[in-house]
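Colleague: okay, predicted coordinates and the sequence, questions at the end:
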Amino acid sequence: MLTWVVVALAILVLVPLDPGVRVGDFEPTPYTGKVNPSPNYMIQDHYFQSGDLHCHGWLYLPLPNSTEDASSSNNNNNEKLPVVIMASGFGEQKDFFGFDVYAEEFVSRGFAVFLFDYRNFGASKGHPRNLVSPKRHVQDWQSAIDYITTATINKSNNNNSNGTITVDSQRIGLWGMSFGGGHVLTVASQRQNDTRIVGVVAQAPFLKTSASTKKSSKKRGKLGKFRLLLAGLQDAARGYMGLPPVVIPILGIKGQLAMMPSTPKNLEAYLAQQPTLKLGGWRNQAPTRGLLELKFYCPMESVRQNPPRIPVFLVSGTRDAVCPSHVIEQVHQLLPQSQVITRNASHLEIMGPDHAPQVGQKMANFFEDCFR
């Protein structure tokens, strides 16, 4: 009898029978570099160690005379530049549309910008691809801060550099959107005594699982939640055994087993925010083991226990069902040096062209005040 139980469990792990999941990873496409058409700034490739893997980042550097106010405190000729460190949200990566809008606004003010991908995403290393792991993401943030504030940076992308510049390690800003917004608040809480970090921007931040999954849990029902749990356990077991992952869509439509169920319209908008050729050959899929870790991740609790004592700029959307505005308001009340702006937008819309340019200017103004 015991033998049959073992066989049944082995089959359940090795051959998931749920029609909503599939088994398999994908090999990332080779990274060939980023085209930089702007005469006002350069973009450099940087790899940094995080855990046992290398993450990839784009370093935006302003060029001399690329801003009108070259005599300001953020002078582009200054050999020490304040830096804004940026990363993406849940299942996303730095080449998705929207992040460049903010990065270009910041670099136009004379800041260096370090926009990086978490491990297993984009041009960063690691398998299985698109593994969402809050613990590893936060570690990647910590590693990115330590790397960029100690790196020696050539003024050009070639070996005929005219010299080097450094990032001002005493003027660091953190910027995160959605899942990344929760990460920057977590990191700021963990580094509460790190005086180098002088400001944080959290746009539509993920703060606690219950707030982000309340509506989706009702739509899934008990059966749907059981299927997700089973898929997560199967993937965790397969990962432990070194087998290919169990994956489901990151964003899917109602009735589909997905990390985040959505409407066809929102799914279309989500996919429209991505370039045709995605870094690493990104696909709309993620290993389900990440759901098990997500359940215990709560940036709200980190803020409550160790509220950052630095300026924090919060952005919320009135129609955001993923990261509700009333939960962001709760964080605002916990942070004595925080401010919040609210836009008439959904979670996806707030990164779109109707909001990003105006919001980006307000964020840049915020960082300018922090960097003074």
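Modeller: Thanks, I have the structure now.

Colleague: can we go C-alpha only for contacts and neighbour counts from here?
Modeller: OK.

Colleague: residues making contact with the longest strand that the chain contains?
Modeller: Counting residues, the longest strand in the chain under DSSP state E turns out to be strand 164-177. For strand 164-177, the external contacting residues (Cα atoms under 8 Å, 6 or more residues apart in numbering) are 79-89, 112, 148-155, 181-184, 195-205, 367, 370-371.

Colleague: dropping in the other structure now:
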Amino acid sequence: MPYGYITELNENVERKHVRYNNRYGLAIAADLYYEKGADQKEGLPALIVGAPYGGVKEQGPAVYANELAQRGFVVLTFDQVYMGESAGEPRHVSSPELFAESFSAAVDYLGVKVPFVDRNKIGAIGICDSAGFVLSAASVDTRIKAVATASMYDITDVRGMMNLSQDQLNEMKDDLAEQRWKDFENGQPEYKPSFPETPYPNVDTLPETDPITNEWQRFYAVPRGFHPNARGNFTTTSSLAMLQFKALDYIKEISPRPILFIYGDRAHSRAYSERAYKLANEPKEKYIVKDAEHIDLYDRVDKIPFEKLELFFNDAFKK
């Protein structure tokens, strides 16, 4: 398989690398997948797949695209701005507004530059933290006709995620404000990656950590999901943006377009899907995968419910 992709491309699937700009003029690196021999004169349904926070298109999105392209969808995966092969300096800066914009930029590209895509049949999938960003995008971009989330995280829910007291929150803000001065003096923002430059040989060689950190490492820090462009984390002061932005404020406005929330019964993150489900208006649906932890829905083709995704989006596009 090509270096960096965590799954082998199916022989019946074509993958083409493309680049396009978002509305801020930042170049986005993306991969376009479609079934070989597909009638490119016909309007085909399309899906956009976003990577987990700090992830890249060669990881989980490639797994989803490879499978869904075999089911008749044109699939676009992309690197977030400031990440992977996309533009943006300094590297590893995180912006919830720009990350949500990336989904709309993908709709721009599919609807204008891919003539065999039916621009009225474009949906999106957010894996992990991309779920929050795609829900934010869909709340204002009505061209996104349906949304599915997998192992959802809402990285903008910093206060809830960390269960911070007011004193802890104030201390965090003070620390981040101090870091801004240090970054300015240094001429570059502080960035501390979470994963090594080269992967550990296997899970048995991983260092001892807490259970959630260990779960991340069992994907990102071993050959299973390792990629040199996805070493985890963002610049330290990126957390300030997450404190200012709430991805789910307008989730109710996605209705009457449908939302599907997929998560594992053993996922440490399941509370995020359940909260978002409660906040959303109908039509909405939960799909709980048996015997699945959070990272299983990144790459486990035996766990990811592709038949359900196919049915969900095809039904949504009929309306």
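Modeller: Right, received. Where do you want to start? Remember, predicted model here, so these are calculated numbers, not experimental data.

Colleague: before we move on, the earlier item: give me the distance between the longest strand of structure 1 and the centre of its chain.
Modeller: From the chain centre to the centre of strand 164-177 of structure 1 is a distance of 17 Å (Cα atoms, centre = their mean, to the nearest Å).

Colleague: map residue 101 of structure 1 across to structure 2 for me.
Modeller: Applying TM-score structural alignment, one finds that residue 101 of structure 1 aligns to residue 63 in structure 2.

Colleague: equivalent analysis for residue 39 of structure 1, please.
Modeller: That one, residue 39 of structure 1, aligns with residue 11 by TM-score structural alignment.

Colleague: next: residue 336 of structure 1.
Modeller: That one, residue 336 of structure 1, aligns with residue 282 by TM-score structural alignment.

Colleague: just the angle between the strand or helix carrying the match of residue 101 of structure 1 and strand 117-127, please?
Modeller: Per DSSP states H and E, residue 63 of structure 2 falls inside helix 60-69. Using axes from the mean of the first three to the mean of the last three Cα atoms, to 10 degrees, the direction of helix 60-69 of structure 2 lies 140 degrees away from that of strand 117-127.

Colleague: which residues in structure 2 form strands?
Modeller: Per DSSP E, structure 2 has strands spanning 13-21, 27-35, 44-50, 74-78, 117-127, 147-150, 259-264, 284-289. These are given in chain order.

Colleague: for these, which one sits closest to residue 169 of structure 2?
Modeller: Proximity to residue 169 of structure 2, assessed across the strands of structure 2 by Cα to Cα, is greatest for strand 117-127 (27.4 Å).

Colleague: next, the buried residues of that closest one.
Modeller: For strand 117-127 of structure 2, burial by neighbour count (16 or more other Cα atoms under 10 Å) applies to 117-119, 121-127.

Colleague: circling back to that earlier point, any idea which of the strands of structure 2 is most buried?
Modeller: Between the strands of structure 2, strand 74-78 has the highest mean count of neighbours, a mean of 29, where neighbours are mean count of other Cα atoms under 10 Å.

Colleague: ok, back up a step: could you measure the match of residue 101 of structure 1 against residue 163 of structure 2, distance?
Modeller: Separation of residue 63 of structure 2 from residue 163 of structure 2 (Cα to Cα, to the nearest Å) stands at 33 Å.

Colleague: more neighbours: which of these two?
Modeller: Taking other Cα atoms under 10 Å, residue 63 of structure 2 and residue 163 do not tie; residue 63 has more neighbours (23 against 11).

Colleague: give me the distance between the more buried one and residue 278 of structure 2.
Modeller: 29 Å.

Colleague: one more: residue 227 of structure 2?
Modeller: 35 Å.

Colleague: do the same with residue 16 of structure 2
Modeller: Residue 16 of structure 2 is 38 Å from residue 278 of structure 2, where distance means Cα to Cα.

Colleague: residue 217 of structure 2 too?
Modeller: To residue 278 of structure 2, residue 217 of structure 2 is 31 Å away according to Cα to Cα.

Colleague: let me see the contact set for the residue most central in space within structure 1.
Modeller: With distances taken as Cα atoms, centre = their mean, residue 88 lies nearest the centre of structure 1, 2.4 Å away. Going by Cα under 8 Å, 6+ apart, residue 88 of structure 1 touches 94, 99, 117, 176-180.

Colleague: what about residue 168 of structure 2, how many neighbours?
Modeller: Using other Cα under 10 Å, residue 168 of structure 2 has 13 neighbouring residues.

Colleague: next: residue 223 of structure 2.
Modeller: Residue 223 of structure 2 is flanked by 17 other residues according to other Cα under 10 Å.

Colleague: please apply the same query to residue 187 of structure 2.
Modeller: Using other Cα under 10 Å, residue 187 of structure 2 has 9 neighbouring residues.

Colleague: repeat for the one 5 residues further on
Modeller: Number of residues near residue 192 of structure 2 (other Cα under 10 Å) recorded here: 13.

Colleague: counterpart of it over in structure 1?
Modeller: Counting by TM-score structural alignment, residue 192 of structure 2 lines up with residue 248 in structure 1.

Colleague: same check on residue 97 of structure 2?
Modeller: Residue correspondence to structure 1 (TM-score structural alignment): residue 97 of structure 2 is matched to residue 135.

Colleague: equivalent analysis for residue 298 of structure 2, please.
Modeller: Counting by TM-score structural alignment, residue 298 of structure 2 corresponds to residue 351 in structure 1.

Colleague: distance check, its match against residue 54 of structure 1.
Modeller: Per Cα to Cα, residue 351 of structure 1 is found 28 Å from residue 54 of structure 1.

Colleague: swap in residue 188 of structure 1?
Modeller: As judged by Cα to Cα, residue 188 of structure 1 and residue 54 of structure 1 stand 23 Å apart.

Colleague: same check, this time on residue 230 of structure 1
Modeller: If you measure residue 230 of structure 1 against residue 54 of structure 1 using Cα to Cα, the figure is 31 Å.

Colleague: the helices in structure 2, which residues?
Modeller: Using DSSP state H, the helices found in structure 2 span residues 60-69, 96-113, 130-138, 158-162, 166-186, 211-220, 238-244, 270-279, 296-299, 306-318.

Colleague: of these, flag the one that's most buried.
Modeller: Among the helices of structure 2, helix 130-138 has the highest mean neighbour count (mean count of other Cα under 10 Å), at a mean of 29.

Colleague: where in structure 1 does that helix fall?
Modeller: Against structure 1, helix 130-138 of structure 2 falls on residues 180-188 (TM-score structural alignment).

Colleague: identify the residue spatially nearest to residue 219 of structure 2, adjacent ones excluded.
Modeller: If the residues on either side of it in the chain are set aside, residue 219 of structure 2 comes closest to residue 225, at 4.8 Å by Cα to Cα, 6 or more residues apart in numbering.
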